[in-house]
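*Asks:* I'd like to go over a predicted model; first the sequence, then the structure.
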Amino acid sequence: MYPVALMCQVLSVSRAGYYRWLSRPASQRDARKSQMESLVKSTFEEFEAAYGAPRITEELNALGYSCSLNYIAKIMQENGMLARNGKAFNYGGHTLAMNNVADNLLWRDFNAEKPNQKWVTDITYIWVEQRWLYLATVMDLYSRRIVGWHLSDDMTVDLITKAMKMALDAREVSPGLIVHSDRGTQYRSNEYVGYLESEGITRSMSRKGNCWDNAAMESFYSRLKVELIYAKNYQSIEAARSGIFAYIEIFYNRKRRHSANDGVCPVEFEEAAALAA
């Protein structure tokens, strides 16, 4: 709102000093706290508010992030995170019925003989600018390529539908394609189920509370957060959106070597397979 020169004069500081402060990197203590806040928030949401400070502390220590119970409890208190078993937690009036649940057709077989045979999809949480963003992605298990994705500040049916629409627009899909997800309410909605059925897609779902049934997608989210989200610690939604685009479309799909593809990136793996066919 005001010129820097005027503000420095009013506050009795030099402009040079202000700019030095502005460009100074965050202290090691502040950087660690910021990283731990992101990890705590991500873990809290991953376990759907079932874990309190003790279990989150155990989870992070098991992942190699050294932390104490008091430190994690303080972060949770500052950010208003209370586990569902907490005394002040307000339970809803009813539990959602498990409608539109599909059988598990994959049974952890994450290999595919050709493109567009088996896809997996999921949603992950990303903490940016004091709010959650939600990223829905669709992966082709043949090459581990992310064929569709959408980022939003609302975790709605529209989020996963737009990610799926992007995938379907980008690929030549035949009836019989299997799309696997967890049992989240968005994936069981009548609107989404009807959309997949209209495209001739066969649904598959993980067993209740079993994240390993969608391990390929979970592995991608783990890499995304370690290699991008935690490292960059985005302070704006625009920066996060741009960074996620670059990570998925430029780095992960076209550069990052994948062990499931004999050490080549997803796009290169698909191109080599097409030439050999």
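*Replies:* Thanks, I have the structure now. Since the model is a prediction, treat every value here as computed from it, not as a measurement.

*Asks:* going forward, measure contacts and count neighbours with C-alpha atoms only.
*Replies:* Will do.

*Asks:* show me where the stretch 151-277 of the chain has helices.
*Replies:* For the stretch 151-277 of the chain, the helices defined by DSSP state H, counting those that start in this stretch occupy 157-170, 190-198, 215-224, 230-232, 237-245, 266-276.

*Asks:* quick one: which of these is nearest residue 253?
*Replies:* Smallest distance to residue 253 across those (Cα to Cα): 5.3 Å, for helix 266-276.

*Asks:* For residue 271, grab the count of nearby residues.
*Replies:* 10 (other Cα atoms under 10 Å).

*Asks:* okay, now the one to match up with it:
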Amino acid sequence: IMGKLGLKGTKFIRKSRRYNSYKGTIGRVAKNLIHRRFYTSIPHQKVTTDTSEFKYYEHDKNKKLVIKKLYLDPFLDMFNGEILSYRISEHPNAKAIMDAQKEAMDRTDDCPYRRTFHSDQGWAYQMKAYKKQLTKQNIFQSMSRKGNCFDNSPMENFFGLLKQEMYYGVIYASFKQLKQAIEDWIHYYNHHRIKTKLGCSPIQYREQMTA
């Protein structure tokens, strides 16, 4: 449509180096149970997660502009692309991921089939504590192959949309400002943003299919 109308996007700028949470094998690496079979007709059956890094700019005491970082840890339902839970923090940390994991497990507890939680091989997902919580709930753990982003494309696609629509080309001047912008966009994405393959927003689709 943009091509036909002669329109060009203004928020596509050169991207910075992608955040990589892989720190080698520090715990248990799970098998790839998803094998790019992302589709499911059952809500809450297949969930995926990852961590993404964002930058903002602040002035220090000497009024020098310094780069700061923010980290987003969301859990996404492959059924409809809905973000079930997320945490935002100033540093990569286990607590943020574990808190978001617990909320996602609580949200998906109504699934009548055994659930699968998928991720890459990031350090946090190899932790014994992360695996233990999944085991307690009888949830399968699945991991992408090392260095293969296509094994977790639903999460990568979400990050791409988020950054294209509220991050690229915008300068954020504080953690609070960037955090609020991400929270507002995730609410818009879940409740109002129409996904072409669904014909409506993720939450509207889930409500229609489970009514």
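*Replies:* Received it, and whenever you're ready, just let me know what you need. From a predicted model like this one, the values you see are computed outputs, not experimental measurements.

*Asks:* quick one: TM-score?
*Replies:* Once superposed, the chains reach a TM-score of 0.83 (TM-score structural alignment, normalised by the length of structure 2), with 191 aligned residues with a Cα RMSD of 2.2 Å.

*Asks:* rewinding a little: residue 11 of structure 1 is nearest to which of the helices of the stretch 151-277 of structure 1?
*Replies:* helix 237-245 (30.7 Å).

*Asks:* Which residues does that closest one contact?
*Replies:* 128-129, 151, 228, 234 (Cα atoms under 8 Å, 6 or more residues apart in numbering).

*Asks:* if you set the cut-off to 6 Å instead, what comes out?
*Replies:* residue 234 (Cα atoms under 6 Å, 6 or more residues apart in numbering).

*Asks:* With stretch 78-93 of structure 2 instead?
*Replies:* Contacts of stretch 78-93 of structure 2 (Cα under 6 Å, 6+ apart): 40, 43, 46-47, 70-76, 96, 100, 104, 190, 202.

*Asks:* Which among those residues count as buried?
*Replies:* Applying a neighbour-count criterion of 16 or more other Cα atoms under 10 Å, the buried members of these are 43, 46-47, 70-76, 96, 100, 104, 190, 202.

*Asks:* now for those, which pair is the farthest apart?
*Replies:* Largest separation among those by Cα to Cα: 43 and 70, giving 29.8 Å.

*Asks:* gap between residue 154 of structure 1 and residue 40 of structure 1?
*Replies:* 20 Å (Cα to Cα, to the nearest Å).

*Asks:* out of the two, which sits in the more crowded spot?
*Replies:* residue 40 (23 against 12).

*Asks:* quick one: that one from residue 54 of structure 1, how far?
*Replies:* Distance of residue 40 of structure 1 to residue 54 of structure 1, given as Cα to Cα: 12 Å.

*Asks:* Find residues that contact each of those two.
*Replies:* Overlap of the contact sets of residue 40 of structure 1 and residue 54 (by Cα under 6 Å, 6+ apart) is empty.

*Asks:* dump the residue contacts of the closest residue to residue 111 of structure 2 other than its chain neighbours.
*Replies:* Distances taken as Cα to Cα, 6 or more residues apart in numbering place residue 44 nearest to residue 111 of structure 2, at 5.7 Å, with adjacent residues excluded. Neighbour list for residue 44 of structure 2: 77, 108, 111 [criterion: Cα under 6 Å, 6+ apart].

*Asks:* Kindly report the same for residue 265 of structure 1.
*Replies:* With Cα under 6 Å, 6+ apart, residue 265 of structure 1 has these contacts: 254-258.

*Asks:* hmm, 10 Å instead?
*Replies:* Residue 265 of structure 1 is in contact with 143-145, 251-259, counting by Cα atoms under 10 Å, 6 or more residues apart in numbering.

*Asks:* and if you look at residue 125 of structure 1?
*Replies:* 41-43, 45-46, 131-136, 151, 153, 155, 221, 225.

*Asks:* now the alignment partner in structure 2 of it, nearest residue through space, not along the chain?
*Replies:* Per TM-score structural alignment, the equivalent position to residue 125 of structure 1 in structure 2 is residue 53. The spatial neighbour of residue 53 of structure 2 that comes closest, neighbours along the chain excluded (Cα to Cα, 6+ apart), is residue 71 at 4.7 Å.

*Asks:* Got a PyMOL select line for the buried ones in the contacts of residue 125 of structure 1?
*Replies:* Applying 16+ other Cα under 10 Å to these leaves a buried subset, and the PyMOL line that selects it is:
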select buried, resi 41+42+43+45+132+133+134+135+136+151+155+221+225
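
*Asks:* what's the closest non-adjacent residue to the most centrally placed residue in structure 2?
*Replies:* Nearest residue to the geometric centre of structure 2 (Cα atoms, centre = their mean): residue 74, 3.8 Å. Of all residues not flanking residue 74 of structure 2 in the chain, residue 86 sits nearest, at 4.0 Å (Cα to Cα, 6+ apart).

*Asks:* my hunch is that that neighbour is in a helix, does that hold up?
*Replies:* No. If the criterion is DSSP: H, G, I helix; E, B strand; the rest coil, then residue 86 of structure 2 is strand and not within a helix.

*Asks:* To which residue of structure 1 is it aligned?
*Replies:* Using TM-score structural alignment, the partner of residue 86 of structure 2 in structure 1 is residue 149.

*Asks:* Tell me how many other residues crowd that match.
*Replies:* Neighbour count for residue 149 of structure 1, taken as other Cα under 10 Å: 25.

*Asks:* Residue 108 of structure 1 versus that one, what's the distance?
*Replies:* Using Cα to Cα, residue 149 of structure 1 is found at 22 Å from residue 108 of structure 1.

*Asks:* same deal with residue 55 of structure 1?
*Replies:* On the measure of Cα to Cα, residue 55 of structure 1 and residue 108 of structure 1 end up 27 Å apart.

*Asks:* Strands of structure 2, residue ranges please.
*Replies:* With DSSP state E as the criterion, structure 2 has strands at 46-49, 52-59, 65-77, 83-89, 116-119, 140-143.

*Asks:* The last one corresponds to what range in structure 1?
*Replies:* Aligning strand 140-143 of structure 2 against structure 1 (TM-score structural alignment) gives residues 202-205.
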